[in-house]
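Visitor: Quick one, what's the 3D model for this:
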Amino acid sequence: MTVDAVERAQVGPLLAQWRRRRGISQLELANLAGVSARHVGFVETGRSQPSREMLLRLAEHLDVPLRDRNTLLLAAGYAPVFQEKALDDPAMRPVLDAVRRVLHGHRPYPALVLDGRRNIVASNEPFDRLFTAGVAPHLLAPPANVLRLVLHPDGMAPRIVNLGQWRAKLLTGLARRAALDERLRPLHEELLGYPCDQPVPELHVPGPDEIMIPLELRHGDRELSFIGTIATFGTARDLTMAELIIESFFPADDRTAAYLTGS
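Guide: The predicted structure is shown next:
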């Protein structure tokens, strides 16, 4: 949300939007926060001006991202409380050290770290070797965006066996995030324009034995299959740290495991 939009917004409707996104009632939120449902209703309609502490308490129970908590504070006339340090700030050194240890420890499996805009912050050697092989150099120039890397016709897309499924999965997730974070909207519009030579399902209905959508990737004369996991820093109080994502890939079948481990 831009500064002008924040200035025009009212905190009550913004708070109500987050409550509805989380699918809870005013009474449920009130019970979580230890206030009356009447007070929550008054805040949402603008009849009551919440204190900074009350607003932060409500946002905490709604699991509002830190960047959006700053937006709520601005809309209520308060200064933001969550800062955003650059990755090269000395205070971020322990975070980057932890990230490097995770990436190193995950070998021989691929892993990478992303920022809030899904730009690649760091990656390990297996990711670089397996996922970026044959990718056009312009897609790897900093800040390299992983969604662009995956879906661009000069990127990984020609090597992804189940590209249609992954395009649907990634664009659906990005659209959901872009609805909350306008910084991602231009990227979403760009990726929508990329070609895809496979059907892109609007809704994926799993088969009876299907438990996940693996990433099926051609690598030389092999087809490798991966499952992905995501980890975040759960106690972060800095915007940059809170938005970091560690994405780790594991073999989804014995053939892939044997190739990655050299067994």
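Visitor: Only C-alpha atoms from now on, for both contacts and neighbour counts.
Guide: Noted.
Visitor: do you know how far residue 180 is from residue 174?
Guide: Distance, residue 180 to residue 174, by C-alpha to C-alpha, to the nearest Å: 10 Å.
Visitor: higher neighbour count, the two?
Guide: Taking neighbours as other C-alpha atoms under 10 Å, residue 180 and residue 174 compare with residue 174 leading, 20 against 14.
Visitor: Can you tell me the SS state at the more buried one?
Guide: What DSSP: H, G, I helix; E, B strand; the rest coil gives for residue 174 is helix.
Visitor: excluding its backbone neighbours, what's nearest it?
Guide: With sequence-adjacent residues excluded and distances taken as C-alpha to C-alpha, 6 or more residues apart in numbering, residue 174 is closest to residue 188, at 6.5 Å.
Visitor: can you tell me which residues contact that neighbour?
Guide: For residue 188, the contact set (C-alpha atoms under 8 Å, 6 or more residues apart in numbering) comprises 171, 174, 175, 178.
Visitor: What helix or strand is it located in?
Guide: helix 185-192 (DSSP states H and E).
Visitor: Please enumerate residues in contact with the helix or strand following that helix?
Guide: Proceeding N to C from helix 185-192, the next assigned helix or strand is strand 215-219, under DSSP H and E. Residues outside strand 215-219 that contact it (C-alpha under 8 Å, 6+ apart): 130, 159, 160, 161, 162, 166, 223, 224, 225, 226, 227.
Visitor: which element is the first one on?
Guide: This points to residue 130. helix 125-131.
Visitor: mind checking how far that helix is from the chain centre?
Guide: In this view, helix 125-131 has its centroid 21 Å away from the chain centroid, taken as C-alpha atoms, centre = their mean, to the nearest Å.
Visitor: One more sequence to fold, the one below, so I can look at both together:
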Amino acid sequence: MRRQIRPQGIGPMLREWRKRRNLSQLALALQTGISSRHLSFVETGRAVPSRDLVLRLAEQLDVPMRQRNSLLMAAGYAPAYEETPISEAQMAQADEAINRLLAGHDPYPAVVLDSASNLRRANRSAMALLDGVSAELLRPPVNVMRLALHPEGLAPRILNFAEWRMHLLGRLRREAAFTDDECLLSLYDEVSAYRYPQGMADPERSTDPEHADGRQIAIPLRIEALGSELSFFSALTMFAAPVDITLAELTIETFYPADTRTATVLHSYYQAVNKDESAPGELVGHWTAP
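Guide: I've put the predicted structure just below:
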């Protein structure tokens, strides 16, 4: 993924974010409530923006919270947003909400991801899909992009791998472009270079015609797991109006059965697991290290 030279100084940084959002100086000035002349002076370094103006511009530009702190520091101000570990007392309510959502989504898979696509928490049903994955890929922090696309990860068991790979890479590319996050840019370069699983007949194939009927509502994840072919579509959930970086960067992805067979298999598995307390699930409720 092509990288741009990162600008230095608050003016060039704001200009780069404005261009990233495809806004003219006039449009951004009108949205922020300042003159385009003043914005021009800020971008060229002829004027130093106040702390309030930096935050207003960042809000209009939809700059992620972590990067807003970087803008403030570049302008000579203290960061505005804290990054509180989820284990701290003040995060207890959010922590409980996440636990409830994960537990309540069983018997269907659900995972919690951070901004770098690292797995932070998973319910028991999600962990059941990881059987056979290389132990190296399961060492914390577990990255779901590597997990899904690596030849020793889930890739050999994803039946519509080319289609799912395209979906994941597109998602990662858009997120990297939106946030200008160096970690995501590097991750994209890494996972997009992975070779296809050995033995794949046609790496560029689209959806299997057998499953490509008019009733498909979203790109499915079709995967061999639990002794059967399972099919899922997923939804992403984020905290609304967070004021802490930790919550702002968390995404909860919940998977739903795309057919009756998948629902039946997962319900049966979950009932069996609940009867066997020794069944796999050690990572359930465990937050991996950053």
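Visitor: Which members of the contacts of strand 215-219 of the first structure are classed as buried?
Guide: Among these, those scoring as buried are 130, 159, 160, 161, 162, 166, 224, 225, 226 (criterion: 16 or more other C-alpha atoms under 10 Å).
Visitor: quick one: which of those residues is nearest to residue 110 of the first structure?
Guide: When these are ranked by distance to residue 110 of the first structure (C-alpha to C-alpha), residue 130 comes first, at 7.8 Å.
Visitor: For residue 246 of the second structure, see how far away the counterpart of residue 219 of the first structure in the second structure is.
Guide: Here residue 219 of the first structure is matched to residue 225 in the second structure, going by TM-score structural alignment. Computed as C-alpha to C-alpha, the residue 225 of the second structure to residue 246 of the second structure distance reads 32 Å.
Visitor: Please verify my assumption that residue 43 of the first structure contacts residue 26.
Guide: No - if you go by C-alpha atoms under 8 Å, residue 43 of the first structure and residue 26 don't touch, sitting 10.5 Å apart.
Visitor: End to end on stretch 120-130 of the second structure, go ahead and measure it.
Guide: Chord length of stretch 120-130 of the second structure, first to last residue, is 15 Å (C-alpha to C-alpha).
Visitor: all helices for the second structure, in order.
Guide: 10-20, 25-32, 36-44, 51-60, 65-74, 92-105, 124-127, 144-149, 161-179, 182-192, 245-248, 260-275 (DSSP state H).
Visitor: For residue 202 of the second structure, find the nearest of the ones you listed.
Guide: Evaluated over the helices of the second structure, closeness to residue 202 of the second structure peaks at helix 161-179, with 8.6 Å, by C-alpha to C-alpha.
Visitor: and the angle from the closest one to helix 10-20?
Guide: If you take axes from the mean of the first three to the mean of the last three C-alpha atoms, to 10 degrees, helix 161-179 of the second structure sits at 140 degrees to helix 10-20.
Visitor: Name the residues of helix 161-179 of the second structure that are buried.
Guide: Quick answer for helix 161-179 of the second structure (16+ other C-alpha under 10 Å): 161-165, 168-169, 172-173, 175-177, 179.
Visitor: about what we covered before: check how far the helix holding residue 188 of the first structure sits from its aligned residues in the second structure, on average.
Guide: Helix 185-192 of the first structure, aligned to the second structure and superposed, deviates on average by 2.9 Å (mean C-alpha distance after the TM-score superposition for the first structure).
Visitor: now that helix against helix 163-178, angle please.
Guide: Taking the same axes, to 10 degrees, one finds helix 185-192 of the first structure and helix 163-178 inclined to each other by 160 degrees.
Visitor: Residue 177 of the first structure touches residue 184, doesn't it?
Guide: Yes - counting by C-alpha under 8 Å, residue 177 of the first structure touches residue 184, with 7.4 Å between them.
Visitor: thinking again about what came up before, pick the one among the buried ones among the contacts of strand 215-219 of the first structure closest to residue 32 of the first structure.
Guide: Residue 32 of the first structure has its nearest neighbour among these in residue 166, at 37.3 Å by C-alpha to C-alpha.
Visitor: The second structure: which residue goes with the closest one?
Guide: Match for residue 166 of the first structure (TM-score structural alignment): residue 164.
Visitor: With residue 153 of the first structure instead?
Guide: By TM-score structural alignment, residue 153 of the first structure lines up with residue 151.
Visitor: now do residue 253 of the first structure
Guide: Checking with TM-score structural alignment, residue 253 of the first structure has residue 259 as its match.
Visitor: gap between stretch 76-93 of the second structure and the chain center?
Guide: Relative to its parent chain, stretch 76-93 of the second structure has a centroid offset of 20 Å by C-alpha atoms, centre = their mean.
Visitor: Which positions in it come out as buried?
Guide: Of the residues in stretch 76-93 of the second structure, 79, 80 count as buried by neighbour count, 16+ other C-alpha under 10 Å.
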